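In: what's the 3D shape of this:
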Amino acid sequence: MSALITIENLSVTAADKVLVAPLSLSLNRGEPLTILGETGSGKSLLAQAIMGTLPAALTQRGSVSIQQQSQNSATRQQLWGKQLSMLPQEPWQALDPVMPSEQQVSEVYRYVGQANANAAQIAARAQLNQLGLSQVSQQLPQQLSGGMAQRLAFAAATAGGAQIIIADEPTKGLDTSQRDGIVELLKSQTADGGLLTITHDVAVARQLGGRIMVMRQGQLLESGTAEQVLNQPQADYTRALINAQAQFWPAAEPAPSQPKLLEVRNLAQCRGEQRLFQGLSFSLHAGEILGVYGDSGCGKSTLGDTLLGLLPPASGRIEWQQPLTRSQMLKLYQDPPASFSSAVSLGTLVNDLLKRHKLPSDAVAPLLAQLNLDADLLTRSCNDVSGGELQRIALLRAMLLSPKFLVADEPSSRLDPITAQQLTQLLVKLAREQQCALLLISHDLTQLQKVCDQIIPLKDYPA
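Out: Below is the predicted model:
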């Protein structure tokens, strides 16, 4: 096999701290290579080092060759789009928010691929049609589902002719059907080129096949074929990562009997003129865990927002059995950074909450301990902690208010399996202890079956 990328003794450091220990690898034509590991393991730093986009504060050592040609950061940038392209974990980071889908792709054909305007437009339409996006060719990125946006980003990433794709967590936050579609799309890239995928999702690594390298805390722990690594793991961490998949979780204890908090009768909801669901009825008790399951776009988040009073129902009744204040009805978001200002420290944000709601400052330390959080994390900004740490801080901030009803919207979908298991079980434990009714939204049915007292599949309430 011909090596498209060859890396020798590549390392990344910040001052005296080693973020990625020296490692070597090769990406071969026709053979997928997957870097598997937890959040903060150094996977994305490795991708940035290959692309030549590391922050200036970080130091890179070692050599990177593209198609047997040694490259530095400056010369690698000249290959962007033409030979080397990046698919980021958030497709919206790669797309212009005010540019229609077709134009996003046609401009790559025109300005990177050097096609004339007419040929670029024809090529863009053909590619969008091949990817099942022709019906959204004139829509903006924010009007697309997560899976559609990732397919559009893939189209833009490959339109310039790049044979090498680096995909950084390309399925993060997607439901199973969308995830499988993106995986098949990525695998097609290996027919004539190379694919380096960075993921914490064991199922994605298994689907991609090829070779796998497992990283943790900047160290390479083991490598081999997907079959070898996933079926006969040698490192304790690899075994822990595999065993943290939801199918291996222990089942949660059922909720003890508590007073009824909420009764929902024949609820229906719309998005614009589109009816999402109808005829939905259920009750929810204090300390009960209710799972809501379905594919992206079926109305899971809309249901949560409706119960929180953020949206009026299209029809039906929502009857609270006891009055709740605004601060007793809270939401834990899927994307933790969206919940925090990066302008101040996390400690400042927590202290502001204490002052606003006249809460005692000594309430923070016990929750930090329960959530396995180091108090030193509060001295950092939201940009300087891992996704799992930030989601637990979001949970700390919510639990300080002693909520009676909490909507957790895909709270672990962007986390590695080990962190996802820890966070979900902590969430359930705290909800039980504080007798807080928890609405847990997920596209992972297995995860919900392990921790919920009842589950609502929204597909059973079609419009």
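In: switch to C-alpha atoms for all contacts and neighbour counts from now on
Out: OK.
In: what ranges does the stretch 301-450 of the chain have for its helices?
Out: Ranges of helices in the stretch 301-450 of the chain, per DSSP state H, counting those that start in this stretch, are 346-356, 364-370, 387-399, 417-433, 445-451.
In: pick the most deeply packed of those helices.
Out: Mean neighbours per residue, mean count of other Cα atoms under 10 Å, is largest over these for helix 387-399, with a mean of 22.
In: which helices and strands does it pack with?
Out: Secondary-structure packing of helix 387-399 (3 or more Cα pairs under 8 Å, 6 or more residues apart in numbering; DSSP states H and E): strand 329-332, helix 364-370, helix 417-433.
In: which secondary structure elements does the shortest one contact?
Out: Put plainly, it is strand 329-332. Counting by 3+ Cα pairs under 8 Å, 6+ apart, strand 329-332 packs on helix 387-399, strand 405-409.
In: could you tell me the angle between the longest one and helix 346-356?
Out: With axes from the mean of the first three to the mean of the last three Cα atoms, to 10 degrees defining the directions, helix 387-399 sits at 10 degrees from helix 346-356.
In: quick one more, to check against the first:
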Amino acid sequence: MNGRATIPALAVEGLAVLHGDRALVRGISFAIPPGGVLTLLGESGSGKSLLAQAIMGNLPAPLRCEGRVSIGGQHSAAADQRSRHPGWGRRLALLPQEPWLALDPTMKVGAQVAETHALVGGATDARDRAGRALASLGLLDAAHKYPFMISGGMAQRAAFLATHAAGAPLMIVDEPTKGLDADRRGEVLGLLRTAQAEGMSLLCITHDIWLARELGGQLAVMLNGAMIEQGDAASVLAAPSDDYTRRLLAADPASWTPDHAAAGADPAAGPTGPTGAIVTVDAVGKSFGSQLLFAGVDASIGAGEIVAVSGPSGSGKTTFGNIVLGLLKPDRGRVTRAAGLAPTAFQKIQQDPGAAFAPRITLRRSLQDLVKLHLLDWALLEAMLARMRLAPALLERLPHQVSGGELQRIALARVLLMRPALIFADEPTSRLDPVTQQEVFALLTEHVRASGCALLLVTHDGDIVRSIAGRRIALRLA
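Out: Here you go, the predicted structure:
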């Protein structure tokens, strides 16, 4: 037997990530065989992405790490981030949680995928390969667009293709199905399986229990910086031994009980009265250049309602919500908002929470400025942050220094503090684990019920729509 076949694609021994003397991640050990997969589940802020950064060797200062990392038998002390083997970078690729971090904003999507095939993969037919890859995920129309011109789901798929084109035998994928509809999730799963069949090994970080089940292989659950359960994926998912793992699986939206009370909350407390509409949409349509997104959309959104906006990636869900808010003008049709409402009565929870915060000031400063400007109650904000299990110390950090899930919850608390008449929530829990997601939706629906606020919700998760929305507005690709 060839001994090299037994060498793990990735082996981690005793890895820890520390901030001063405080361990943020500790005691992590595992091995992934060639062509194998290890899926990490766990709540936002449990240390999954920090673990990936430590393996990659790109932890931000002042964090440091201990332990040992081996890739294909090449060993490195985890602390020696700058002196790893010269071939390390070509053997390991990372698809980050935020797709825009993996895409060059100054290059068109197709050119980026082709460039990786040519410069990193060494392909002589790079353009043809890029075209076939883009077509396989329904992205041919995006090939000649810049990243800011495509939807979050499309950017996620494009970033995956650009990363995969590097041809590294080991890939770390951070939330590869975040914000994708069921068909697109299936396509990404197919790509991951194909890559495995070709010999690629995967470390997959996800909140998507469906993906963890379909990928198979090994599964580990993280909580508070440690692996609390680890083993064969099918066995762990079928019969978890840890209480937290059982709670995590029970919080999957597929297991939720429909909350009809929240979906049809009494609108009497709403700012427009028992029967008034906060927003009425008449025959609205929108195009970008020659591309028609949608046309002839009619809707009336009343106080105390939860209305879902559904449709495949690229169908214009975010654009429709921005039109409702008044951030964009429709090309045709009309939007009427209730009289007497201030502009601040219409609020948005961004799909990318990083876009909602100034990048160079602390989160505390951002929130303090908001409270001062609008004469709000800081104590109420603190209470909401505590309910969402966010430590006060997080506010001392810059936006990029907290996890995507933590930043998403802070953005939600900020919006709720404004007590708006209508919230447009664009994939508001896409970065959250099932337990935290369930808690956040409980808070949102409670807010709708208590205040009469309307909630216009974009989500690709049909189980969430079924559980909390009273009705839906369906958009389809034109």
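In: TM-score, when you put one on top of the other?
Out: Overlay of the two chains. TM-score (TM-score structural alignment, normalised by the length of the first structure): 0.90; 459 aligned residues with a Cα RMSD of 2.7 Å.
In: what helix or strand is residue 157 of the first structure on?
Out: helix 146-158 (DSSP states H and E).
In: in the second structure, which residues correspond to stretch 405-415 of the first structure?
Out: The alignment of stretch 405-415 of the first structure onto the second structure (TM-score structural alignment) spans residues 422-432.
In: can you give the distance from the matching stretch to the centre of its chain?
Out: 10 Å (Cα atoms, centre = their mean, to the nearest Å).
In: Throw the helices and strands packed on strand 329-332 of the first structure into a markdown table and include distance to residue 157 of the first structure, thanks.
Out: Below are those laid out as a markdown table (distance: least, Cα to Cα, whole Å):
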| stretch | distance to residue 157 of the first structure |
| --- | --- |
| helix 387-399 | 26 |
| strand 405-409 | 30 |
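In: out of the ones you listed, nearest to residue 2 of the first structure?
Out: Residue 2 of the first structure lies closest to helix 387-399 among these, at 36.4 Å (Cα to Cα).
In: now the closest one: how far from the chain's centre is it?
Out: Between the mean C-alpha position of helix 387-399 of the first structure and that of its chain there is a distance of 16 Å (Cα atoms, centre = their mean).
In: pull the number of nearby residues for the residue nearest to residue 454 of the first structure when sequence neighbours are not counted.
Out: Excluding the flanking residues, the one nearest residue 454 of the first structure by Cα to Cα, 6 or more residues apart in numbering is residue 290, at 5.2 Å. Residues lying near residue 290 of the first structure (other Cα atoms under 10 Å) number 23.
In: so what corresponds to residue 290 of the first structure in the second structure?
Out: Looks like residue 290 of the first structure aligns to residue 307 there (TM-score structural alignment).
In: can you pull out the strands in the stretch 251-400 of the second structure?
Out: For the stretch 251-400 of the second structure, strands defined by DSSP state E, counting those that start in this stretch occupy the ranges 277-288, 291-302, 306-310, 332-337, 346-349.
In: centroid-nearest residue for the second structure?
Out: Nearest to the mean C-alpha position of the second structure, by Cα atoms, centre = their mean, lies residue 431 at 3.6 Å.
In: about what we covered before: what's the closest of the helices of the stretch 301-450 of the first structure to residue 271 of the first structure?
Out: Checking those against residue 271 of the first structure by Cα to Cα gives helix 445-451 as the closest, at 23.9 Å.
In: the match of residue 290 of the first structure contacts residue 466, correct?
Out: No. Using Cα atoms under 8 Å, residue 307 of the second structure makes no contact with residue 466, being 10.9 Å away.
In: and the gap between residue 199 of the first structure and residue 230 of the first structure?
Out: Going from residue 199 of the first structure to residue 230 of the first structure by Cα to Cα, to the nearest Å gives 14 Å.
In: and those two? Which one has more around it.
Out: residue 199 (25 against 20).
In: with adjacent residues omitted, what lies nearest to the more buried one?
Out: residue 169 (4.7 Å).
In: OK, contacts around the closest residue to residue 262 of the second structure other than its chain neighbours?
Out: Leaving aside its sequence neighbours, residue 262 of the second structure sits nearest to residue 445 (Cα to Cα, 6+ apart; 5.4 Å). Applying Cα atoms under 8 Å, 6 or more residues apart in numbering, we find residue 445 of the second structure in contact with 262-263, 468.
In: quick check: residue 445 of the second structure vs residue 258 of the second structure, distance?
Out: 12 Å.
In: quickly list what's touching both of those two.
Out: With Cα under 8 Å, 6+ apart, residue 445 of the second structure and residue 258 have common neighbours residue 468.
In: so what does the residue nearest to residue 262 of the second structure match up with in the first structure?
Out: By TM-score structural alignment, residue 445 of the second structure lines up with residue 428.
In: distance check, that match against residue 452 of the first structure.
Out: Distance from residue 428 of the first structure to residue 452 of the first structure, by Cα to Cα: 9 Å.
In: what do the two both touch?
Out: The contact sets of residue 428 of the first structure and residue 452 overlap at residue 289 (Cα under 8 Å, 6+ apart).
In: so which of the helices and strands packed on helix 387-399 of the first structure comes closest to residue 119 of the first structure?
Out: helix 417-433 (44.7 Å).
In: chain center to that closest one, what's the gap?
Out: Distance, centroid of helix 417-433 of the first structure to centroid of chain: 17 Å (Cα atoms, centre = their mean).
In: so how far does that helix sit from its counterpart in the second structure?
Out: On superposition with the second structure, the mean distance recorded for helix 417-433 of the first structure (mean Cα distance after the TM-score superposition for the first structure) is 1.2 Å.
In: so that helix versus helix 387-399, what angle?
Out: Using the same axes, to 10 degrees: helix 417-433 of the first structure against helix 387-399 is 10 degrees.
In: picking that back up, preserved in the first structure, out of the contacts of residue 445 of the second structure?
Out: Using both residues aligned by TM-score structural alignment, their matches' Cα atoms under 8 Å, the first structure keeps these contacts from those: residue 468.
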